[in-house]
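Asker: I need the structure of the sequence given here:
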Amino acid sequence: MNTHTQIAVIFDMDGVIVDSNPLITATWKAFFATHGIELSDDQLNHYVFGRMGKDTLRLVFGEDLTEPQIAAHLKKVEEGVWEKYQQQGVIVPGFKAFVEKLLADGIKIAIATSSPSQNVKVVMEMAGTTSLFTTITDASQIQHSKPHPEIYLKTADKLGVDVTHCVVFEDSFSGIQSAKSAGMHVIGVTTTHTPAELAPLTAATVPDFTSISVAQIKAIAQQLETATAK
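Answerer: Prediction:
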């Protein structure tokens, strides 16, 4: 690869920037319980992570939910998640410093999340990175939930970077599938699943952003054989 080829790093948000999946799980669990529905952790993993809220609701309640019902349910869930973010949300270690290194090296950055824009705003403030991200694709801008590749294709288009030069940080199976279907390289963040679960699906796995370097990102973007933090 030409050394001047533009590279981009795209971050999912929940479970990648903020270790929020336990908070999201607890919120959805409590919400479904108020409707007399008990879901196992495996079911929640399948129905919730990487998906837009409206798709989670349809998967659990069925396809005949009306738009007003969906809106009312989502409002309750989003208020619960927002509250938990602010009380208990923890930013994944090393995130801001890593983003600053990418920018210093001329690498483009973006966020691609199935969460609503107000949640993104809260997390960016928590991380101290509000001014660093100018490209954000959230739930309001997409029609199809992950594992559909739409969100990543749209984000690469906004960045003006070829999909084959994009490296994505993801924590969920649906997110990894979404990025790979878009033709991108994926690094698995092991907040939600174990390294053993993610390693076969990704170019590398990391526990957080203190154990990955810009050089490793470049190597992955160039499809070089690397022994990154697996």
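Asker: hey, let's count contacts and neighbours off CA atoms from now on
Answerer: Will do.
Asker: Buried by neighbour count: which residues of the helix of greatest length in the chain qualify?
Answerer: Longest helix in the chain by number of residues, with DSSP state H as the criterion: helix 67-88. Within helix 67-88, the residues that count as buried by 16 or more other C-alpha atoms under 10 Å are 73-74, 77-78, 80-82, 84-85.
Asker: now stretch 134-141
Answerer: For stretch 134-141, by 16+ other C-alpha under 10 Å, it's 135-139.
Asker: tell me the two of those residues that are most distant?
Answerer: Maximum pairwise distance among the buried residues of stretch 134-141 (C-alpha to C-alpha): 13.7 Å, between 135 and 139.
Asker: next SSE after the longest helix of the chain?
Answerer: Later in the chain than helix 67-88, the nearest helix or strand by DSSP states H and E is helix 95-104.
Asker: Alongside the first, I'd like the structure of this one:
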Amino acid sequence: MLQEIGFNGGVPITEEFFAENIAGKHNDDIAAFLFPDDIQWGLKFTDDKETMFRRLAKEQLEPVSGIYKVKKWIEDRGLKRAAVTNAPRPNAELMISRLGLSDFFEAVILGSECDHAKPHPEPYLKALEILNVSKDHTFVFEDSVSGIKAGVAAGMPVVGLTTRNSERSLMEAKPTFLIKNYDDPKLWAALEELDKKSGTSTDAA
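Answerer: Okay, here's the model as predicted:
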């Protein structure tokens, strides 16, 4: 879409540009960064982007490998869980529904419905409040730099997923560790350690 409107002289943006300036960020921030001279027009552009995303997601959305295995692990232990996202509500609800997770999440917290979106910790702090859990017994899965920063700033251990962004950029946000997907042996070793800590209640956001 940027190429169509002649952004950057019509030269396609790079994966690195996307990861650094767009991925995981709230549309208000994206619009202000891409179109500082006309933010209102930029917001219309990002709205159109989301419409296109939803159309493509209906056809192409695929679950990250191992997600249903983790889902079962969480459900078997009766953990509370929330989805915390900078995505617009129609996108979040579409993706959650398409992945069969509508009954899984007890709450969906949107950056746009907080005073501050990620990378600010507020969306995760709101999730803790809604679930009525302590940050000391909670962990986060995140796949963006802004998301990892938000979880870390909220005081929780964050497992970073390298599904889109580079390991280098994700590590700079200080996750506890990185995994390639939910089948990663590093994740299951960590979950096994959690299981060994008997009497400890843990929740996932």
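Asker: quick one: TM-score?
Answerer: Overlay of the two chains. TM-score (TM-score structural alignment, normalised by the length of structure 2): 0.81; 189 aligned residues with a C-alpha RMSD of 2.4 Å.
Asker: tell me the SS of residue 186 of structure 1?
Answerer: strand (DSSP: H, G, I helix; E, B strand; the rest coil).
Asker: How about residue 169 of structure 1?
Answerer: Criterion first, three-state DSSP; result for residue 169 of structure 1: strand.
Asker: what residue of structure 2 takes the place of it?
Answerer: Aligning on TM-score structural alignment places residue 169 of structure 1 opposite residue 141 in structure 2.
Asker: list the contacts for its match?
Answerer: Contacts of residue 141 of structure 2 were listed using C-alpha atoms under 8 Å, 6 or more residues apart in numbering, and they are 158-161, 204-205.
Asker: For those residues, which ones persist in structure 1?
Answerer: Shared with structure 1 under both residues aligned by TM-score structural alignment, their matches' C-alpha atoms under 8 Å, the contacts from these are 158-161.
Asker: most surrounded residue in these?
Answerer: Among these, residue 160 has the most neighbours (other C-alpha atoms under 10 Å), with 27 neighbours.
Asker: Can you show me the strands along structure 1?
Answerer: 8-11, 108-112, 136-137, 166-170, 185-189, 204-206 (DSSP state E).
Asker: In structure 2, what stretch matches the fifth one?
Answerer: In the comparison with structure 2, strand 185-189 of structure 1 aligns to the range 157-161 (TM-score structural alignment).
Asker: Figure out how far that stretch is from the centre of its chain.
Answerer: 10 Å (C-alpha atoms, centre = their mean, to the nearest Å).
Asker: Same check on stretch 107-115 of structure 1?
Answerer: 8 Å.
Asker: Please report how far residue 155 of structure 1 lies from residue 41 of structure 1.
Answerer: Residue 155 of structure 1 sits 30 Å away from residue 41 of structure 1, going by C-alpha to C-alpha, to the nearest Å.
Asker: Those two: which is more packed in?
Answerer: residue 155 (23 against 12).
Asker: Columns distance to residue 24 of structure 1 on top of the strands of structure 1, output as CSV?
Answerer: Shown next, in CSV, are the strands of structure 1 (distance: least, C-alpha to C-alpha, whole Å):
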stretch, distance to residue 24 of structure 1
strand 8-11, 18
strand 108-112, 17
strand 136-137, 20
strand 166-170, 16
strand 185-189, 17
strand 204-206, 21
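Asker: count of residues packed around residue 185 of structure 1?
Answerer: Around residue 185 of structure 1 there are 25 residues (other C-alpha under 10 Å).
Asker: how about it, what does it touch?
Answerer: 164-168, 179, 202-203, 220-221.
Asker: Swap in 6 Å and give it another go.
Answerer: Residue 185 of structure 1 makes contacts with residue 167, as judged by C-alpha atoms under 6 Å, 6 or more residues apart in numbering.
Asker: ok, now the one 5 residues further on?
Answerer: Applying C-alpha under 6 Å, 6+ apart, one finds that residue 190 of structure 1 lies in contact with residue 207.
Asker: Tell me the spacing between it and residue 121 of structure 1.
Answerer: Counting by C-alpha to C-alpha, the gap from residue 190 of structure 1 to residue 121 of structure 1 is 23 Å.
Asker: on that earlier part again, any chance of the buried residues of helix 67-88 of structure 1 in TSV, plus distance to residue 126 of structure 1?
Answerer: Formatted as TSV, the buried residues of helix 67-88 of structure 1 follow (distance: C-alpha to C-alpha, whole Å):
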residue	distance to residue 126 of structure 1
73	26
74	23
77	20
78	17
80	17
81	14
82	12
84	13
85	9
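Asker: picking that back up, looking at the buried residues of stretch 134-141 of structure 1, spot the one nearest residue 208 of structure 1.
Answerer: Closest to residue 208 of structure 1, out of all of these and judged by C-alpha to C-alpha, is residue 136, at 20.8 Å.
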